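K.L.:
sequence? don't have it. structure:
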């Protein structure tokens, strides 16, 4: 029984969809009504975005503690590291070019 793959039912997808919908509506409400200060609205937006990222990773990409989920997690982390290296390298090159073009 321990080697059986994790079976994902429609219930998990529905839970993820509802959570994503709620986490999308909350920032839209505060941004549209402007009922809070701008900094608070931005903090709510960022917090909802981070929680929504986790919801997507768990419910839709199935990153969990199972064996297959661990391989998916390692692939995700590897991809994230490569993307961060590309972004950091691009910014570094652009800053260096900007400094050298001013000479």
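P.N.:
Nice, thanks for sending it over. Not measured: the values here are computed from a predicted model.

K.L.:
Only C-alpha atoms from now on, for both contacts and neighbour counts.
P.N.:
Will do.

K.L.:
What is the longest helix anywhere in the chain packed up against?
P.N.:
For the chain, the longest helix by residue count, based on DSSP state H, is helix 67-101. For helix 67-101, there is no helix or strand it packs on, judged by 3 or more CA pairs under 8 Å, 6 or more residues apart in numbering; DSSP states H and E.

K.L.:
how far out from the middle of the chain is it?
P.N.:
In terms of CA atoms, centre = their mean, to the nearest Å, the centre of helix 67-101 is set 15 Å apart from its chain centre.

K.L.:
swap in stretch 2-20?
P.N.:
Put simply, stretch 2-20 sits 18 Å off its chain's centre (CA atoms, centre = their mean).

K.L.:
here's the one I want to compare it with:
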């Protein structure tokens, strides 16, 4: 074996060493799953209590808090249960997720925009019936 064989993979740092380190990625532990479970339960129970107890006077405030809790719960599920981070699979899973989120936001905001304008422009008779005796 010569020096050329050692540098091309025949030596100690050959094809078996792909540069993986123990600290890359997320390793599932019981404590990690329990943390995710407790956070998921809290992020479900608190919004349920907010709605059932009618804590806020305005429904918009309640809806905003529900949306924030839902977004945080999605992140909790992705981190603790799906083990997604920027280190796993070279960051491609996170980039695919970000792209998906952008597409979902565009689709939802566009749908809400269309529905709002349809309500305003296509159904004037429905708005006039509110003042009837």
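P.N.:
Here it is on my side, so go on. Given the structure is predicted, the values throughout are model-derived calculations rather than measurements.

K.L.:
Overlay them and tell me the TM-score.
P.N.:
Here the superposed chains carry a TM-score of 0.68, computed using TM-score structural alignment, normalised by the length of structure 1; 93 aligned residues with a CA RMSD of 2.8 Å.

K.L.:
in the longest helix of structure 1, what counts as buried?
P.N.:
By neighbour count on 16 or more other CA atoms under 10 Å, the buried set for helix 67-101 of structure 1 is 69, 72, 73.

K.L.:
my guess is the first one meets residue 60, correct?
P.N.:
No: between residue 69 of structure 1 and residue 60 no contact is recorded; they are 11.6 Å apart, counting by CA atoms under 8 Å.

K.L.:
so what corresponds to residue 76 of structure 1 in structure 2?
P.N.:
Under the alignment by TM-score structural alignment, residue 76 of structure 1 pairs with residue 97 in structure 2.

K.L.:
do residue 21 of structure 1 as well
P.N.:
Under the alignment (TM-score structural alignment), residue 21 of structure 1 maps onto residue 41.

K.L.:
Please, where are all the helices along structure 2?
P.N.:
Under the criterion DSSP H, helices of structure 2 are mapped to 3-5, 30-52, 59-76, 92-122, 124-128.

K.L.:
Who are the packing partners of the third one?
P.N.:
Counting contacts by 3+ CA pairs under 8 Å, 6+ apart, the secondary-structure elements packed against helix 59-76 of structure 2 are helix 30-52.

K.L.:
Since that was my last question, I'll sign off now.
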